[in-house]
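Trainee: For reference, the sequence and a predicted model appear below.
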Amino acid sequence: MSYAPQIRIPATYMRGGTSKGVFFKQDDLPEAAQQAGYVRDQILLRVIGSPDPYAKQIDGMGGATSSTSKTVILSKSTQPDHDVDYLFGQVAIDKAFVDWSGNCGNLTAAVGAFAISNGLVDSTRIPKDGICTVRIWQSNIQKTIIAHVPMHDGQVQESGDFELDGVTFPAAEVQIEFLDPADDGEDGGAMFPTGNVVDEFEVPDIGTFEATFINAGIPTIFMKAEALGYIGTELQDDINSDANALVKFEKIRAYGAKFMGLIQDVSEAAQRQHTPKIAFVSEPKAYVSSSGKQLETGDTDLLVRALSMGKLHHAMMGTAAVAIGTAAAVPGTLVNLAAGGGEREAVRFGHPSGTLRVGAQAELVEGQWVVKKAVMSRSARVLMEGWVRIPAETIA
């Protein structure tokens, strides 16, 4: 039996924040994959190396974690007053599934740089030196994001002295603004889908819990660490090595998704792994981060641990950071209370790899909480560019 040569597809491998992913220009994809559907998903699965029953993604570009099993498709924007359309696909590791239900806040930091370097931003909008403001339309969630990308001598500046916990080496700072980050009501309701900043909800055979359900950045369920049997200083292995804990978290997430109105039946959660996220919060405590850095109680306003794709994240998802900043700005949420309560426009929270500061401003408008913008800093750089190759039979 003869086999056709592999297909070559132009691609760039980039780090954005604490994530890595394979970036494509939409018109570089095979024609059948330039629109949503089976062929596109099959190509992205094969590029990343999924589904892999060994959960290693050895035969692909994925890194066998939720932070490194990611794909991005970019094109010139079809929206007025925007530069680039950004579509994010979270690729499952052990299943033949690409989740298009949410954004990746970390990889957002790399979108502006890719767009500038690949001709997706009008040259008249790109300064030779200084900051290039890239207007991003996030297609998954239908929201505007503004990336402030540093430029030097007409090129994207990638090197710098900005340090981001969870990333080993310093790089140039990219400030990101998530405009109107709360849900607009089309998928699960308003910013607080239940209308409450704290709810009690029951999970069969596990218990009844207080939770803050929020649609901001990404749909997220916040719970108290102590109610789950934790103290808030846990690192990855403390959670991910406990199979029973992971099963428990997934069941809570599934029932939480139904409680938020994101799904109609808990069985649907299996096909919506990327959203919602589940996180637990606690008041500040001293702990040693995964890099060995000693953090004192006064270094943070609160502690947050979040799970992504069924595992505790090694740092913090960017979109979840937006949810944290937004919830912290609203008095009475579990996040706000863990940070000491009251009104606040920014928080520094502790995560397994260190700390992160995120800002958001909230106001009460006609009885509904509104957040116009959430802001945080990330960094990004190109790791490799050229072509990825996949077997021709992938799209035969």
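Mentor: Received it, and whenever you're ready, just let me know what you need. Residues are numbered from 1 along each chain as shown.
Trainee: only C-alpha atoms for contact and neighbour calcs from this point on.
Mentor: Fine.
Trainee: Can you report how many residues lie near K258?
Mentor: Other residues lying near K258 total 18 when counted by other CA atoms under 10 Å.
Trainee: where does it land in three-state SS?
Mentor: Following DSSP: H, G, I helix; E, B strand; the rest coil, the label given to K258 is helix.
Trainee: did I read that right, N106 in a helix?
Mentor: Yes - according to three-state DSSP, N106 belongs to a helix.
Trainee: looking at it, it is touching S19, isn't it?
Mentor: Yes - if you go by CA atoms under 8 Å, N106 and S19 touch, sitting 5.9 Å apart.
Trainee: Next, the buried residues of the helix or strand hosting L383.
Mentor: Using DSSP states H and E, L383 sits in strand 380-390. Neighbour-count burial for strand 380-390, counted by 16 or more other CA atoms under 10 Å, picks out A380, R381, V382, V388, R389, I390.
Trainee: here comes the other one, which I'd like you to weigh against the first:
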Amino acid sequence: MTIVTSLTRRFALVLVAVLAALVPASSGGAQERAIPVMVQTVPALTGVGFSVDDDDFSSDATGLALVTVQQPGGYQVSVGDSQVDPDTRVTFVRWGDGIEEPERRVSVSSFTYLQAGFQVSQRVDFRFSDAAGGSLADGIDSFVLTDSAGRDVELSGGSAHWLETNRLIFSPDGLKSRRLTYHIREVVVDGRRIEPVSASGFSPTEESWEVSLPVGLGSNGEDRGQGGEGSGGAGESASMNVLGLVLVAGLLLMAIAVGLPANRRVLKRFLPSATPRESISRLRATSRESISRLRATSRESTSRLRATCEPILAKVAARPRLTTAIVRGRFVRRPPRQVSELVRVRLKDGRTIEGWTDHEVEKDHVAVRLAQIDRVRDQSGRSVGSTPRDAFVLQSQIATLEVLVTSAEGPIVTREEENEEARVIDLRAEDARRE
């Protein structure tokens, strides 16, 4: 029931915001309408505080925080209190458009949507036990964890520690949060490195982690079951080591004594008494033989490489090339999928957006959809980052619309095919150098 209520509330907030954005602006004499500003926390966090100028608001159970402003303009948006739980740390990382400062300036002219990314850490109590179930809290020197992203984390002692629960990922669609899991790679107990019995993953959203080690340790750090025989066993082991060293030394001396005549014969064979001229002649003959073998091997490798590359070259030569365009002296590359037109859209708020559409804008009187955004400029003409809402521009937001290029139909070579062609060309150049 809680999940249904949360989803219903979230849908209602988004619906109200979109309807407010679609309502046309009122005339100068009419009463000004409220403009919604929505902030989504990534991951979804409850109770994270935000402020727009002096108006404070916080996120709900779905991570959405909503506030309204009375008129268009520039507003100071900042992240406020992020303490959501005593055992949870929440640290602001970045906004969805890449800005890393928690306080920023936002231009509001219609419905405004922002993403705020956070790094969440959870307090985890580690409980280490031996094979008999006894606690090893006092004997743990350190241990190494490996998270699901492949990073190693080394911690000291066996008490509670803070672990990161998520990893933020920046994508063209905005911020995404990926949950992290951990497994213990090794534990150092009283100076000994030990691998745990179970290597199953652990999520730091839980409050404690039970770890069993395949050892039996007493209070003095000795293995259980040895008792007073520990010192006697150590002395016997040392005696066996000394005896082994004596045997190895004797065998080495015997091998040297037996092998001396054979060693002399080998030395005479490879180092005969000869004049310097004879030695140089032998060296030249050996070098010529090695070079001949190397050339034969190189020719064979070149033939195999050529046989492998010829089918690839034929396949690449049969493909069409990427189409490009030059727009007012600027080289513009076709995006990696079929599009129709390159347009420049000037918005009523002063910003300018250039990008490729996936439809003919003259036939669409509702909105302009941009499949790829090449450039965004603010009111002063500076290049700024794009936001997800720049890809869908309503006609009510457009001041002027200019079609720069209409692309030709036909297949497009992908980036992978270009890389394959470049690799084959490099192989042919290497083949030519060898010949």
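Mentor: Looks like it arrived, so ask away. Model, not experiment: these values are computed from the prediction.
Trainee: Just the TM-score for the two chains, thanks.
Mentor: Counting by TM-score structural alignment, normalised by the length of the first structure, the TM-score of this superposition works out to 0.23. Behind it: 166 aligned residues with a CA RMSD of 7.7 Å.
Trainee: Reformat the buried residues of strand 380-390 of the first structure as a markdown table; add distance to K25 of the first structure.
Mentor: Converted to a markdown table, the buried residues of strand 380-390 of the first structure look like this (distance: CA to CA, whole Å):
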| residue | distance to K25 of the first structure |
| --- | --- |
| A380 | 18 |
| R381 | 17 |
| V382 | 15 |
| V388 | 13 |
| R389 | 15 |
| I390 | 17 |
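Trainee: what two of those are the furthest from one another?
Mentor: A380 and I390 (26.0 Å; CA to CA).
Trainee: Quick one: neighbours of the closest residue to I184 of the second structure other than its chain neighbours, just the number.
Mentor: When the adjacent residues along the chain are set aside, I184 of the second structure lies closest to L145, with 4.6 Å between them (CA to CA, 6 or more residues apart in numbering). Residues near L145 of the second structure, counting by other CA under 10 Å, number 17.
Trainee: Touching, L145 of the second structure and E164? I think so.
Mentor: No - between L145 of the second structure and E164 there is no contact under CA under 8 Å: 11.7 Å.
Trainee: sorry, back to before: quickly name whichever of the buried residues of strand 380-390 of the first structure is closest to L312 of the first structure.
Mentor: Closest to L312 of the first structure, out of all of the buried residues of strand 380-390 of the first structure and judged by CA to CA, is A380, at 22.5 Å.
Trainee: Spatially nearest residue to the closest one (excluding sequence neighbours)?
Mentor: A380 of the first structure's closest residue in space is G16 (CA to CA, 6+ apart), at 4.4 Å.
Trainee: so who does the one you found touch?
Mentor: Applying CA atoms under 8 Å, 6 or more residues apart in numbering to G16 of the first structure gives the contacts N106, L107, T108, A109, A110, R378, S379, A380, R381.
Trainee: In terms of helices and strands, where is R369 of the second structure?
Mentor: strand 367-377.
Trainee: Can you name every helix or strand that that strand contacts?
Mentor: Other helices and strands packing on strand 367-377 of the second structure, by 3 or more CA pairs under 8 Å, 6 or more residues apart in numbering; DSSP states H and E, are strand 352-357, strand 392-394.
Trainee: What separation do you get for V144 of the second structure and I184 of the second structure?
Mentor: 6 Å (CA to CA, to the nearest Å).
Trainee: What of R346 of the second structure?
Mentor: From R346 of the second structure over to I184 of the second structure the distance is 55 Å, taken as CA to CA.
Trainee: Likewise for D374 of the second structure?
Mentor: Taking CA to CA, one finds D374 of the second structure at 45 Å from I184 of the second structure.
Trainee: Now for E200 of the first structure, how many residues are close by?
Mentor: Quick note: E200 of the first structure (other CA under 10 Å) scores 9 neighbours.
Trainee: Verify the contact between it and T208 for me.
Mentor: Yes - using CA under 8 Å as the test, E200 of the first structure is close enough to T208 to be in contact (6.6 Å).
Trainee: Counting neighbours, go ahead and name the busier of D374 and I184 of the second structure.
Mentor: Using other CA under 10 Å as the criterion, D374 of the second structure and I184 rank with I184 on top: 22 against 16.
Trainee: Tell me which helix or strand comes right after the helix or strand harbouring that one.
Mentor: Using DSSP H and E, I184 of the second structure sits in strand 182-189. The helix or strand immediately downstream of strand 182-189 of the second structure is strand 192-194, counting by DSSP H and E.
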